[in-house]
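Chemist: Next come a sequence and a model predicted from it.
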Amino acid sequence: MMPEIRFQIEWPDGSQDLCYSPSLVVKEYFTPDQSYDLEDFLARSREALTIASDRVKAKYGRPCGLALGQLQEIEARASQYRQLPQAQVRILQFREP
């Protein structure tokens, strides 16, 4: 079993999501209580969740559908805020099971 983690984020409108990663690699890309410009947050999410999925693939022979699904959810949600000037996403906390 791989170490999984959840990271709680706050979108530009103040709403929050609890996101999933099958790997602790997200801790290398995000810092709790820090805000990231929307595009920077997306780039970091893409890289971290792709690495996480690849680690699952290396161990189990197939990519992690949950990690890739989480990335799709983040991308879809972020599209709502692209028109906002200086849109930022805040990392609130990590939650390990």
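Modeler: Perfect, I can see it now.
Chemist: going forward, measure contacts between C-alpha atoms and count neighbours the same way
Modeler: Noted.
Chemist: which residues does residue 42 contact?
Modeler: By CA atoms under 8 Å, 6 or more residues apart in numbering, the contact set of residue 42 is 74-75, 78.
Chemist: these two touch, right, residue 68 and residue 50?
Modeler: Yes: Residue 68 lies in contact with residue 50 (CA atoms under 8 Å); the separation is 7.2 Å.
Chemist: about what we covered before: same list (the contacts of residue 42) but as CSV, adding distance to residue 20.
Modeler: Below are the contacts of residue 42 laid out as CSV (distance: CA to CA, whole Å):
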residue, distance to residue 20
74, 11
75, 14
78, 16
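Chemist: Narrow these to those that are buried.
Modeler: 74, 78 (16 or more other CA atoms under 10 Å).
Chemist: and the contacts of residue 42, which of them are in helices?
Modeler: 74-75, 78 (DSSP state H).
Chemist: got another, please set it beside the one above:
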Amino acid sequence: MPEMTFTIRWPDGTREHCYSPSLVIKDYLSPGASYSLADFLGRSREALTIASDRVAARYGFACSRALGQLARLEAAGGTFSTHPDARVVVESFDA
């Protein structure tokens, strides 16, 4: 499966390099786009779940790295949940 990484910038300016085991993330996020925190987390959740399911369909087990990435995004996103105007920027797809 073609895997990829992408870089995001959290509302506090912190950059994070993220992983997806599938290019499906490109269907949910766009480089240069800014998303509300809730929208970003929802899109990431859906894309990384689909990516993990694709791995499971092909290899017989879920992608623990994709699910770990999702858990990391949700945990980090939780630190900004009290900020109603919090936005996450997708800086790049790193292939």
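Modeler: The structure has been received and is ready for your questions. Since we're looking at a predicted model, the values are computed, not measured.
Chemist: which of the ones in helices among the contacts of residue 42 of structure 1 lies closest to residue 26 of structure 1?
Modeler: residue 74 (14.0 Å; CA to CA).
Chemist: that older thread, which of the contacts of residue 42 of structure 1 are still contacts in structure 2?
Modeler: Compared against structure 2 with both residues aligned by TM-score structural alignment, their matches' CA atoms under 8 Å, the contacts of residue 42 of structure 1 retain 74-75, 78.
Chemist: would you list every one of the helices in structure 1?
Modeler: According to DSSP H, the helices that structure 1 contains are 38-60, 65-78.
Chemist: hey, which of those helices is tucked in deepest?
Modeler: helix 38-60 (a mean of 17; mean count of other CA atoms under 10 Å).
Chemist: Average separation of that helix from the aligned part of structure 2, please.
Modeler: In the superposition against structure 2, helix 38-60 of structure 1 averages 0.2 Å from its aligned positions (mean CA distance after the TM-score superposition for structure 1).
Chemist: That helix aligns to what range in structure 2?
Modeler: Alignment of helix 38-60 of structure 1 against structure 2: residues 37-59, by TM-score structural alignment.
Chemist: Setting the sequence-adjacent residues aside, check what's closest to the residue nearest the centre of structure 1.
Modeler: Geometric centre of structure 1, nearest residue: residue 45, 4.4 Å, by CA atoms, centre = their mean. Spatial nearest neighbour of residue 45 of structure 1, excluding adjacent residues (CA to CA, 6 or more residues apart in numbering): residue 71 at 6.9 Å.
Chemist: got it, and residue 9 of structure 2?
Modeler: Nearest non-adjacent residue to residue 9 of structure 2 (CA to CA, 6+ apart): residue 15, at 4.4 Å.
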